[in-house]
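Chemist: Quick one: sequence plus predicted model below, questions after.
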Amino acid sequence: MKTYSTATALRAAISAARRAGKTVAFVPTMGNLHEGHIELVRRARREADVVVVSIFINPLQFSASEDLSTYPRTLSADKEKLFAEGVQFLFQPPVEEIYPEGMDSHSKVSVPAISEKHCGASRPGHFTGVATIVNKLFNIVQPDVAVFGEKDFQQLSVIRKMARDLCMPINIIGVATARAEDGLALSSRNGYLSEEQRQIAPVLHRILQETREAIACDYDSYSVLEAHAEQVLRDAGFEPDYFNICDARSLGEVSPDTEEVVILAAAKLGSTRLIDNVTLTMNPSADWGMLAAN
């Protein structure tokens, strides 16, 4: 595995691989890699000849009140995991390489509407930061395939829309959420949980599953289900941010034409913000690439 810190050096390596007839898959990460990330890498290896992974903690997607300075950094362990999985290229740029003139004067990419609800409502500017860095990394790597986790469902939706709207010739692949045995979605932020909080955390996935089962049994009073779920979370010790039942394509309200429902949830447990989701097919004949419940 070769590590590059500049776009110029990485592009040269990728260009050489392409001249040899190789296809390229890309997995962008912020490091502190866990089994969920490794599943993305394994999928990327199945999709292309060369796998490029980036590790960059993007300051543009963090607000002043968020945990940029304390975000876990485990570079040595990350490199060992990527090497063991056969990754060919690691891109690990410093902030100055990505934002040479600073973030305030850097061009930004905005994906309207779909970015403004759910996590976007409680984290203003977050998805502009995400779209900007992913767009920039796509331009550097120019992959055939890019792989993302479905745990960050709204993020994946934003990236897919950006790629469609900007005519990017990249196949965006979502990979089902990796979970611990008790159902907790694997996340770099799980390491912030105390031992007691870690025992409570699986309640988030449980109430998502229960809500999905209620909808599958034709219970369609969605506002009642959302309110009940938020109360369950409060009773367990969470501080809910949102618990929303929506159309999986638009991330807006469910309508009679909705083919797939996604239930999105975000809640704080202590100081740790957890997110998760589950999906449910409403129309068995639907086939638009994101139908698997996770």
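Modeler: Yep, that arrived. Keep in mind it's a predicted model, so treat the numbers as computed, not measured.

Chemist: Going by C-alpha atoms from here, please, whenever you check contacts or count neighbours.
Modeler: Fine.

Chemist: okay, now residue 61: neighbour count?
Modeler: Neighbour count of residue 61, defined by other CA atoms under 10 Å: 20.

Chemist: Same check on the one 10 residues further on?
Modeler: Here the neighbour count serves as a burial measure; for residue 71 (other CA under 10 Å) it reads 15.

Chemist: and residue 248, what is it in contact with?
Modeler: Contact partners of residue 248, counting by CA atoms under 8 Å, 6 or more residues apart in numbering, are 258, 260, 261, 262, 279.

Chemist: Show me where the stretch 1-150 of the chain has its helices.
Modeler: With helices called from DSSP state H, counting those that start in this stretch, the stretch 1-150 of the chain shows them at 7-19, 35-47, 75-84, 95-98, 119-122, 126-141.

Chemist: Out of those helices, which gets nearest to residue 63?
Modeler: helix 126-141 (7.5 Å; CA to CA).

Chemist: How about residues contacting that closest one?
Modeler: Defining contact as CA under 8 Å, 6+ apart, one finds that helix 126-141 is touched by 7, 10-11, 14, 26, 28, 52, 58-63, 107-111, 115, 120, 155, 158-159, 162.

Chemist: filter these to the buried ones?
Modeler: With burial judged by 16 or more other CA atoms under 10 Å, the buried subset of these is 7, 10-11, 14, 26, 28, 52, 58-62, 108-109, 111, 115, 120, 155, 158-159, 162.

Chemist: Check it against this one:
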Amino acid sequence: MRVHKKRLDILTDVAAFNKQKKTIGFVPTMGALHKGHLALIERALEENQKVIVSIFVNPTQFNTSEDLVNYPRTLDEDIKLLSVLSEEIIVFAPTPKEVYGDEMLSIKYDFKGLEHEMEGKFRPGHFDGVGTVLKHFFNIITPNKAYFGEKDFQQLQIVKKLVEIEKMSVQIIGCPIYREESGLALSSRNKRLNQRQLDISPLIYSTLKQVKKEFGTKSVSYLNKWVSDQFKNNSELQLEYFEIAKVSDLKSIKRKQKDTKYRAFIAVFAGEIRLIDNIALN
């Protein structure tokens, strides 16, 4: 398995694949790989002749220096995990300078309002950082397909809009959320949870499932209050937001409409560790 840390090295591989007319699948990650990442990579391996996995903790998408510093970095373990999956995977693990050059700045994007909803309200500038780093990676790797998990559903919609804005030919593939047996959505941040937090965190998904069950008969205002009440007196989990939103534009709703697709979105703090999840409602 080849591991590249230099832009020139990955460009050399990509040029060879393009010359051979090999299809390229790309899975961008920030490392600390788990089964959710592996599911994305396995699908990429099934659908493409070559697969590139990036491992890069992107500084421009973090809102606090503390979160950036504490984000788990496990490159050696990640490489071992990938080598077991397939020796054919190419890993790109650059430094920020290799990605951004001398100026590590985010492009200011207009994602047609998608960036101002939910995560955008609580993490200003986050999606500019996501869009900027993916633009760099897409330009370097020129993939045919790129794979993203639906746990970050808002990000998935943002990436689709990015490709439209930048007029890129890459096809964006959304993949189902991978969960623990308890229902907790897999995330690299889960590694930072203590046992008490792990024991209580399945409440997040069970709450979403109950919302889905009652969405057809209960009002949006009722569901919003009910979710808030589930976390009101919880000493381990603090609700940051819960919103029911239209899939098309991610705007939160007060009333349901016919022939419209909705999802429920939630963000919760377990101590200082921020967990997000979502579920399709109809």
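Modeler: Right, received. Where do you want to start? All figures in this text were calculated on a predicted structure; none of them were measured in a lab.

Chemist: And the contacts of residue 248 of structure 1, which is closest to residue 100 of structure 1?
Modeler: Nearest to residue 100 of structure 1 among those: residue 262, at 38.5 Å, using CA to CA.

Chemist: Please identify the helix or strand for the closest one.
Modeler: Element membership for residue 262 of structure 1 (DSSP states H and E) is strand 260-269.

Chemist: post-alignment, that strand versus structure 2, mean distance?
Modeler: Following the fit onto structure 2, the mean deviation recorded for strand 260-269 of structure 1 is 0.7 Å by mean CA distance after the TM-score superposition for structure 1.

Chemist: what's that strand packed up against?
Modeler: helix 203-216, strand 239-247, strand 272-281 (3 or more CA pairs under 8 Å, 6 or more residues apart in numbering; DSSP states H and E).

Chemist: who touches the last one?
Modeler: Pointing back at strand 272-281 of structure 1 there. Identification of contacts with strand 272-281 of structure 1 by CA under 8 Å, 6+ apart yields 151-153, 185, 189-190, 192-193, 204-205, 208-209, 212, 216, 248, 259-268, 291-294.

Chemist: Same check on the second one?
Modeler: With CA under 8 Å, 6+ apart as the test, strand 239-247 of structure 1 has contacts from 118, 122, 222, 226, 229-230, 233-234, 252-255, 258-270.

Chemist: That strand vs strand 272-281, what angle?
Modeler: Angle, strand 239-247 of structure 1 to strand 272-281, by axes from the mean of the first three to the mean of the last three CA atoms, to 10 degrees: 20 degrees.

Chemist: Just give the nearest non-adjacent residue to residue 232 of structure 1, would you?
Modeler: Nearest residue to residue 232 of structure 1 in three dimensions, chain neighbours excluded: residue 207, at 7.6 Å (CA to CA, 6 or more residues apart in numbering).

Chemist: Now do the one you found against residue 228 of structure 1, distance only.
Modeler: Going from residue 207 of structure 1 to residue 228 of structure 1 by CA to CA, to the nearest Å gives 9 Å.

Chemist: So for these two, which residue has more residues nearby?
Modeler: Applying other CA under 10 Å to residue 207 of structure 1 and residue 228 shows that residue 207 carries more neighbours, namely 20 against 15.

Chemist: Over in structure 2, tell me which residue corresponds to the more buried one.
Modeler: Residue correspondence to structure 2 (TM-score structural alignment): residue 207 of structure 1 is matched to residue 207.

Chemist: distance of that match from residue 135 of structure 2?
Modeler: Distance of residue 207 of structure 2 to residue 135 of structure 2, given as CA to CA: 35 Å.

Chemist: now do residue 156 of structure 2
Modeler: Counting by CA to CA, the separation of residue 156 of structure 2 from residue 135 of structure 2 is 14 Å.

Chemist: Neighbours of residue 166 of structure 1, how many?
Modeler: Residue 166 of structure 1: 9 surrounding residues under other CA under 10 Å.

Chemist: try residue 235 of structure 2
Modeler: 9.

Chemist: can you confirm it is in a helix?
Modeler: No: counting by DSSP: H, G, I helix; E, B strand; the rest coil, residue 235 of structure 2 is not found in a helix; it is coil.
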